[in-house]
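Participant: model the structure of this input:
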Amino acid sequence: MVLTPKQKAELHAAIADYLSTAGYTSALKAFIDDAGLDKESVASIDPKDAGLLEKKWTSVVRLQKRVMELEGQVASLQSELKSADPGGARRKVEQGRQIPRAPHVKTLTGHRSPLSRVIFHPVFADVITCSEDASIKLWDLDSGRLSSTLKGHTASVNDVSLNSDGTVLASGSSDLSVKLWKLGDSNECLRTLRGHEHSVSGVAWINSDELVISASRDTTIKVWEAKSGYCVKTLTGHSEWVRRIITSSVRPLCFSCSSDKTVKVWDVNQGSPSIRELRGHEHVIECLALSNEKASLILMRHMTKTGSEEWAASTEGAAGQGENSVAEGRGGGARSLLGAFIASGSRDKSIRIWHVESGKCILVLQGHDNWVRDVCFHPNGLFLLSVSDDRSLRVWDLEQARCLKTLADAHDHFVSCLAIDPQGSLLATGSVDSAVRVWECV
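Facilitator: Presented below is the predicted three-dimensional model:
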């Protein structure tokens, strides 16, 4: 190995310092003569070079030890991988709890009014929030700092939704408009979509980001062409305020909930009427979440445990009470619902999980002491998470159909929204206290 003149000088100085400090005078004299060093320069060694040889040697020994430890871990993992079944390592991660723990790790402050929605960016370590203060804010998760603020709405921003690659943001507001924002250096508003006659309470993307869907207090759902901004369809059927709209990423389906206490399933291609209507809640339905594939597998077990005959009997019994009813609508889109489950949270303080194909409510989760404001499925499929006006955050075990953990007083006021990142490692909650809290999931 060839050393630069500077490196060679530093090494000679370090060796000379070591020999001098250790009292090896004969060896030091011989080294100075052989290396052609200046005796005066050796006597006046730079303080930063003092003890340098010992420090370097200690570092080398420590690194060698660490390398040996890592080699042992690699050998152990290779042995485990050979003996494990395919996907075993992945399942071990999934079997980890990965549930939020107190205390929260960050608090994001900057909004001046209650939070309406919080979402994670699908690509970057960013959180996006909207509020009744008419603003949308982008936050850097690593630093916890505000990155930018999107201004343009003139009233409460009630919902935001990102397209699949996170480049365009849709927002819905009480100013009766939907806005599309190009995220980047300028964060410019691309276009404003107008047509609703009352507050826009929900927005979502569908059909490979070609369409934007909005829900409104005017009881309608509108389908917009993202490129042109034209309203191409209006879905009618709810009799009261449509509170929330969510969509399927693989099918032309959307799901809405309303103050009329129903959840409706729509085939966007077919339009009105809805192809399913789910009834059972006793009060306004505030929120919805569509199960992921892993959660669907767990929830399907609740169907098979019960048995088809028992289900038939329970459905007939509930029909007279108006629960679990199914409006068949036009059946063409119904076959594409197989395996989908919807969770709904209501002001009746309960969460219901529905099998969309059959229209059956398979689980009722009770435990919150006030309105349930938001729900989401954990990416690992094991849990459902919920927040409420009782100020708590709850984790529900889907396999056991019970509350696994409660974080009481998650905020200082009503907890209005939540979101979990795609890896399931971080959870964000928003509140009427105007703050966003970030929780680590372990």
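Participant: drop to CA atoms for contacts and neighbour counts, all remaining ones
Facilitator: Will do.
Participant: ok, residues contacting stretch 254-270?
Facilitator: Contacts of stretch 254-270 with the rest of the structure, by CA atoms under 8 Å, 6 or more residues apart in numbering, involve 215, 238-248, 252-253, 272-288, 333, 344.
Participant: buried among those? Need that as a selection in PyMOL.
Facilitator: Command for PyMOL, covering only those of the contacts of stretch 254-270 found buried under the criterion 16 or more other CA atoms under 10 Å:
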select buried, resi 215+238+240+241+242+243+244+245+246+247+248+252+253+272+273+274+275+276+277+278+279+280+281+283+284+285+286+287+288+333+344
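Participant: do you know how far the closest residue to residue 245 other than its chain neighbours is from residue 232?
Facilitator: Using CA to CA, 6 or more residues apart in numbering and skipping the chain neighbours, the partner closest in space to residue 245 is residue 256 (4.6 Å). For residue 256, the distance to residue 232 equals 18 Å [CA to CA, to the nearest Å].
Participant: scan this protein for its longest helix.
Facilitator: helix 52-83 (DSSP state H).
Participant: packing partners of that helix?
Facilitator: Contact here means 3 or more CA pairs under 8 Å, 6 or more residues apart in numbering; DSSP states H and E; on that basis helix 52-83 packs against helix 5-22.
Participant: between helix 52-83 and the helix it packs on, find me the angle.
Facilitator: Interaxial angle, helix 5-22 versus helix 52-83 (axes from the mean of the first three to the mean of the last three CA atoms, to 10 degrees): 110 degrees.
Participant: check which residues of helix 5-22 are buried.
Facilitator: Across helix 5-22, burial judged by 16+ other CA under 10 Å covers 10, 11, 12, 13, 14, 15, 16, 17, 18, 19, 20.
Participant: quick check: next helix or strand after the longest helix of the chain?
Facilitator: Once the chain leaves helix 52-83, the next helix or strand it forms, by DSSP states H and E, is helix 88-95.
Participant: neighbouring contacts of that next one?
Facilitator: 81, 380.
Participant: and the next element down the chain from that helix?
Facilitator: Next element after helix 88-95 (DSSP H and E): strand 106-108.
Participant: quick check: next helix or strand after that following strand?
Facilitator: With secondary structure assigned by DSSP H and E, strand 106-108 is succeeded by strand 115-120.
Participant: just how off-centre is that next one within its chain?
Facilitator: 10 Å (CA atoms, centre = their mean, to the nearest Å).
Participant: helices or strands next to it in the packing?
Facilitator: strand 126-131, strand 157-162, strand 415-420, strand 426-431.
Participant: how about TSV for these, with mean neighbour count and distance to residue 204 added?
Facilitator: Formatted as TSV, these follow (neighbours: other CA atoms under 10 Å; distance: least, CA to CA, whole Å):
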stretch	mean neighbour count	distance to residue 204
strand 126-131	24	15
strand 157-162	26	6
strand 415-420	26	15
strand 426-431	26	19
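Participant: could you also give me the structure for this second sequence? I'd like to compare it with the first:
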Amino acid sequence: MKSDFKFSNLLGTVYRQGNIVFSDDGKQLISPVGNRVSVFDLINNKSFTFEYEHRKNIATLDLNKQGTLLLSVDEDGRAILVNFKSRNVLHHFNFKDKCYQVKFSPDGKLFALATGRFLQIWKTPEVNQDRQFAPFVRYRIHAGHFQDILSLTWSPDSRFIISTSKDLTAKIWSIDSDEKDLASTTFAGHKDYVMGAFFSADQENIYTVSKDGALFIWEYSQKRNEGDEEDNEDEVDISKYSWRIAKKHFFYTGQIKVKCVTFHSKSNMLVVGFSNGEFRLYELPEFTLIQQLSMGQNPVNAVTINESGEWLGFGSSKLGQLLVYEWQSESYILKQQGHFDATNSLTYSPDGSRVVTAAEDGKIKVWDVASGFCLATFDEHTSSVTQVQFAKKGQVLFSSSIDGTVRAWDLIRYRNFRVFTAAERISFNSLAVDPSGEVVCAGSLDSFDIHVWSVQTGQLLDTLSGHEGPISALAFSQENSVLASASWDKTIRIWSIFGRSQQVEPIEVYSDVLALAIKPDGTSVAVSTLKGQITIFDIQEGKQIGNIDCRRDIISGRNLEDRFTAKNSERSKFFTTINYSFDGLAIVAGGNNNSICLYDVPNEVLLRRFIVSKNMTLNGTLEFLNSSKMTEAGSLDLIDEDGENSDLEDRIDNTLPGSRRGGDLSTRKLRPEVRVTSVEFSPTATAFAAASTEGLLIYSVDDSIFFDPFDLDVDVTPQSTIEALEGKEYLNALVMSFRLNEEYLVNKVYETIPLSEISLVANGVPVVYLTKLLTFIGNFALESQHVEFNLIWIKNILSAHGNYINLHKNIFVTPMRAIQRFIGRIAKEVTTLSMENKYTYRFLTSTDGTVVQDDEEVENLSNDEDTADEEDAVLQSDEDDEEGWVGFEGKDNKLPLENEDESSDEELI
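Facilitator: Reported below is the predicted structural model:
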């Protein structure tokens, strides 16, 4: 079992607060997600999250024009400089004040920073002539505003900066000292905060937008008196020129306020986001309304526009929503939203390509692991969803909820096709699905019984009684279909549901059981207890065979309201969720603390410990509190200062006092606590996922080693490999490329081998290289256009080495999952393609292209058409039955019957 897991991605949340930025080519969108930064590739449909973390949530970030340096600043003014290409952290710096915005100049030489009421200008970090890296060198600092600066805008030629402030004014600043007199102007006249100010493309006009919905257009003109005559001199007297208001426009939004604004100078397009979720597009300077749309009921907190002016990016903090909109075609490029509330459970699909999460907001989301995007959202549950579980084939998903229902979801048609309920309304908190998909079981904290339903009929088959306390966890064995249940009565029970006798003997655990996991081979069961122990029992004998003491391994932080130290805390010294690896040699565990622990089961030792979050805005991330903030009334951080804010919407607090969970970070007395609600290993054995307060954390084995030779000797070189390939020694060339482990070389040899030789080469591949070959094909085939070529390789390898692979399943789990993912994706694409082109195919096959010349030919043709029509009628009736679920209406404009759906669901299960 590999233990070199590293953080690889963050799913489940796409935007938290701050500004969002497009890359210069417009293909990538950079979004702050709490104290991390996520990047969404809009062209290749992928996303990744930087590994580094800030100490608090990110307030602002920016990417330079060259796309090489990313600068992010958190709420306390601590900045991290990152190489955007290599994703390496270059430098840490503290600006020692709250930063509202950071902007790189268009020429990339400087960046401006709004810290409080000061405008700071810094030189862009670079390597100087002495080959010394100069991280942060301050160029100039300006003080002129009386309140905090809200936004910054550079002129296109990088000579001037406009800053807007809460003091109802905007100011223009010059970078060059010689032009100081030219740019010493204050733009006053607005009656509310100035949210943004922008230069026109020719820099002749300046546009300022205020919070109350007013747009002022300023132009640089000469003040004329009635007695003045026009100057005919060639030289212009600059002293007679000044910035003046040329026009005033208003959005007329009433009580609705402007939350964010941006301007694209090349197309003269102004984009404005409002507090009611509405956004508008205007063309300046005519102030022509182009479009007016809404992205929900919550405020639009961030807006940006790409370099070409085609895509608009919007962010909403309340729901954690991210939107990329193409305004010309009026279509969405990206529309993602995380869970509104805390995540309760997660599960991997059997092929490891998708992760499903369930949350307190009653929604279930399906996430694609490769791209990081949400594929579907189910919201039929009326209350918190407590657990989700896949059937073995991966086409059906089951979920339990506090609303008293267990639901079955079809992941091919994306709909709910079964609802299971008990005789009385009870809240279900645990769920288990039989590997065959025939039976689903659920437990509750209200009742001490386990409810068993038939998936085919939806009827309640049995109620398993025996526990004397609430059911805390359920799990089915993947091999022998026995059910293990854990309870607060300090016992676990093993049920043989399909056996004749339901008599079971309880296994004493001596402490309340919080979580349970069955070993994949079904021989043992592991439980996590309230005493901080992970105890392992043999299922057949009912005896304890192992015990891991976890108390010393758990990092429990100190909450702000704690009167005791973290060392003396008993609150979180246990795990609430555990999961076995595919080979049963490791257990990953998490709980209401700041640590995820990976244990070696045979030796009962800790392999790795992962820190969930370093975000100081969460409770429980700090082991020691700052003594300077401690008073007799408690920590200063707990004092409610919202009433002192200058804005009405900032003073109003609509949150529930004392709430310990939720996506809203502005809770009044208690902050969200760092915790892990669910962990699970991926079936591919190369990753595991953890549902935490920060989102869905994905940890994977780092495979990004460029040169990793295997069984190498002096004679094996890239040149000799190419020579063997040219000499038609295909098997030798393939083996040598794998021994060098150079991806480009393996790719070249693999694609050069002719079709007639594939069978012979596949038979001769040594078993040592089988895992490498299958892994390569599985990863390569997903992006390759040679579908049939890859399938022929897979067929010949499985035909030649199928018995060996079957006998060594534990070695080939990862490559076979990769092959399965490729075949599943290809099958889906081929099916979709055939469905979309079936009428074209039928037309092309029904016309033979002959020209009718005599009556005999006409008669034969008509007979053939009659026969074809009859066949088409049969085909059409079959297709109507097959496609009824999609929503197509039949000939009588009626939807398909319910029993037709049920029969198809039974086949699916």
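Participant: now distance to residue 411 of structure 1 too, for the buried residues of helix 5-22 of structure 1, in CSV please.
Facilitator: Below are the buried residues of helix 5-22 of structure 1 laid out as CSV (distance: CA to CA, whole Å):
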residue, distance to residue 411 of structure 1
10, 57
11, 58
12, 62
13, 60
14, 58
15, 61
16, 63
17, 60
18, 60
19, 63
20, 64
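Participant: the helix or strand hosting the residue nearest to residue 245 of structure 1 maps to which residues in structure 2?
Facilitator: Under the criterion of DSSP H and E, residue 256 of structure 1 resides in strand 253-258. Taken onto structure 2 by TM-score structural alignment, strand 253-258 of structure 1 occupies residues 482-487 there.
Participant: looking for the alignment partner of residue 218 of structure 2 in structure 1.
Facilitator: For residue 218 of structure 2, no residue is aligned by TM-score structural alignment.
Participant: is it correct that residue 218 of structure 2 falls within a strand?
Facilitator: Yes - secondary structure of residue 218 of structure 2 (DSSP: H, G, I helix; E, B strand; the rest coil): part of a strand.
Participant: now it: closest residue in space, sequence neighbours ignored.
Facilitator: That would be residue 245: by CA to CA, 6+ apart, it lies 4.4 Å from residue 218 of structure 2.
Participant: could you find the counterpart of that neighbour in structure 1?
Facilitator: In structure 1, residue 245 of structure 2 lands on no residue (TM-score structural alignment).
Participant: give me the neighbour count for residue 245 of structure 2.
Facilitator: 17 (other CA atoms under 10 Å).
Participant: in which helix or strand would I find it?
Facilitator: strand 241-250.
Participant: what packs against that strand?
Facilitator: strand 214-222.
Participant: mind listing what's buried along the strand it packs on?
Facilitator: Judged by neighbour count (16+ other CA under 10 Å), strand 214-222 of structure 2 contains these buried residues: 214, 215, 216, 217, 218, 219, 221.
Participant: likewise for stretch 305-314 of structure 1?
Facilitator: By 16+ other CA under 10 Å, stretch 305-314 of structure 1 has no buried positions at all.
Participant: in structure 2, what range does the longest helix of structure 1 match?
Facilitator: Under TM-score structural alignment, there's no match for helix 52-83 of structure 1.
Participant: ok, then the element right after the strand holding residue 256 of structure 1?
Facilitator: Using DSSP H and E, the next helix or strand after strand 253-258 of structure 1 towards the C-terminus is strand 262-267.
Participant: that following strand vs structure 2, mean deviation?
Facilitator: Comparison of strand 262-267 of structure 1 with structure 2 after fitting gives an average deviation of 1.0 Å (mean CA distance after the TM-score superposition for structure 1).
Participant: for residue 100 of structure 1, give me its contacts.
Facilitator: 426, 427, 439, 440, 441, 442.
Participant: distance of it relative to residue 289 of structure 1?
Facilitator: Using CA to CA, one gets 19 Å for the distance from residue 100 of structure 1 to residue 289 of structure 1.
Participant: still on that earlier bit, switch the contacts of residue 100 of structure 1 over to TSV; also include distance to residue 397 of structure 1.
Facilitator: Converted to TSV, these look like this (distance: CA to CA, whole Å):
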residue	distance to residue 397 of structure 1
426	18
427	17
439	18
440	18
441	15
442	15
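Participant: ok and the longest helix of structure 1 relative to helix 88-95, angle-wise?
Facilitator: For helix 52-83 of structure 1 against helix 88-95, the angle by the same axes, to 10 degrees is 100 degrees.
Participant: next one: helix 52-83 of structure 1 to chain centre, how far?
Facilitator: For helix 52-83 of structure 1, the distance to the chain centre is 36 Å (CA atoms, centre = their mean).
Participant: swap in stretch 303-322 of structure 1?
Facilitator: For stretch 303-322 of structure 1 - counting by CA atoms, centre = their mean - the centre lies 34 Å from the chain centre.
Participant: which residue ranges form the helices in the stretch 201-350 of structure 1?
Facilitator: Counting by DSSP state H, counting those that start in this stretch, the stretch 201-350 of structure 1 has helices at residues 293-306, 308-319.
Participant: ugh, wrong one, I meant structure 2
Facilitator: 648-651, 718-726, 730-740, 743-752, 755-764, 770-783, 787-807, 809-836, 838-846, 855-883, 898-908.
Participant: please identify the most buried of these.
Facilitator: Most buried of those by mean neighbour count (mean count of other CA atoms under 10 Å) is helix 730-740; its value is a mean of 22.
Participant: corresponding residues in structure 1 for it?
Facilitator: Going by TM-score structural alignment, helix 730-740 of structure 2 sits over no part of structure 1.
Participant: mind giving me the packing neighbours of that helix?
Facilitator: In this structure, helix 730-740 of structure 2 makes packing contacts with helix 718-726, helix 743-752, helix 755-764, judged by 3+ CA pairs under 8 Å, 6+ apart.
Participant: turn these into JSON lines, columns for distance to residue 314 of structure 2.
Facilitator: Below are those laid out as JSON lines (distance: least, CA to CA, whole Å):
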{"stretch": "helix 718-726", "distance to residue 314 of structure 2": "49"}
{"stretch": "helix 743-752", "distance to residue 314 of structure 2": "39"}
{"stretch": "helix 755-764", "distance to residue 314 of structure 2": "50"}
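Participant: right, so of the ones you listed, which gets closest to residue 609 of structure 2?
Facilitator: Minimum separation from residue 609 of structure 2 across these (CA to CA) falls at helix 743-752, 32.0 Å.
Participant: the inter-axis angle of that closest one versus helix 787-807?
Facilitator: Using the same axes, to 10 degrees, the inter-axis angle of helix 743-752 of structure 2 relative to helix 787-807 is 110 degrees.
Participant: other residues contacting helix 743-752 of structure 2?
Facilitator: Outside helix 743-752 of structure 2, the residues that reach it (CA under 8 Å, 6+ apart) are 718, 725, 730, 733, 734, 737, 738.
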